[in-house]
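Trainee: Following is a predicted model, sequence given first.
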Amino acid sequence: MSGVEEKHPRALSLMKAQAAVAEYPEFRGTVAFVGTKAFWRDKDVSPTGQAYHWNTNAETYYLIGEAMGHAMKKLCAKKPAE
């Protein structure tokens, strides 16, 4: 995948399906979706040009982890549904 520039139909379909899980009624309030496309760093600023595994870019890994951590904090702060 290639971040916000991704155009491959299968990749876009996969991303849409991943985002949809957080909207399932049975998961509402207990699952968060974190969009990460903007964290993609091109191969010219990354240690590898693999075009997968986020080009092995440490900044990307950090940004994804940070965003997921913030989402988890929000989920943990909510009172459980009864």
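Mentor: Structure received. Numbers count the residues shown, from 1 in each chain.

Trainee: use CA for all of it now, contacts and neighbours both
Mentor: Fine.

Trainee: Would you tell me which helix is longest in this protein?
Mentor: Scanning the chain for the longest helix, with DSSP state H as the assignment, gives helix 58-77.

Trainee: hold the first one in mind and look at this next one:
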Amino acid sequence: MNSEVFKYVGFLNQNYTFVDRNGKTVNFAKCRKDLIEIFKLNNDENINEWFKINYFVTQPQNHFSDNEGIYIVSDMEILKQ
């Protein structure tokens, strides 16, 4: 399991999109439903907020895919400024 800090960009192209501190965009394909509701990830309320996210990456089922993996949020917390 990985843990990093990300800024929320929004729900774009069916992904929960975040940016890390180095400016790299990370698209999370899946997130626990309770976290989506708690942090209101389907609306604009928490855009540009920073989160500590625990996540894991699974390999795509198509081994010939150029996709580097499927990012899945396991847990998250909002960071206070």
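Mentor: Arrived safely. Every value quoted in this text rests on a predicted model; they were computed, and no experiment measured them.

Trainee: Would you mind reporting the TM-score between them?
Mentor: Here the superposed chains carry a TM-score of 0.21, computed using TM-score structural alignment, normalised by the length of structure 2; 39 aligned residues with a Cα RMSD of 4.9 Å.

Trainee: which parts of the longest helix of structure 1 are buried?
Mentor: 60-61, 64, 68, 72 (16 or more other Cα atoms under 10 Å).

Trainee: And for residue 9 of structure 1, the neighbour number?
Mentor: 9 (other Cα atoms under 10 Å).

Trainee: and if you look at residue 14 of structure 1?
Mentor: Using other Cα under 10 Å: residue 14 of structure 1 sits among 11 other residues.

Trainee: What count of nearby residues applies to residue 19 of structure 1?
Mentor: For residue 19 of structure 1, the tally of surrounding residues (other Cα under 10 Å) stands at 14.

Trainee: now it, what's its secondary structure?
Mentor: With DSSP: H, G, I helix; E, B strand; the rest coil as the basis, residue 19 of structure 1 sits in helix.

Trainee: And the helices in structure 2, which stretches?
Mentor: In structure 2, helices defined by DSSP H lie at 33-38, listed in chain order.

Trainee: Show me the longest strand that occurs in it.
Mentor: Longest strand of structure 2, by residue count under DSSP state E: strand 2-12.
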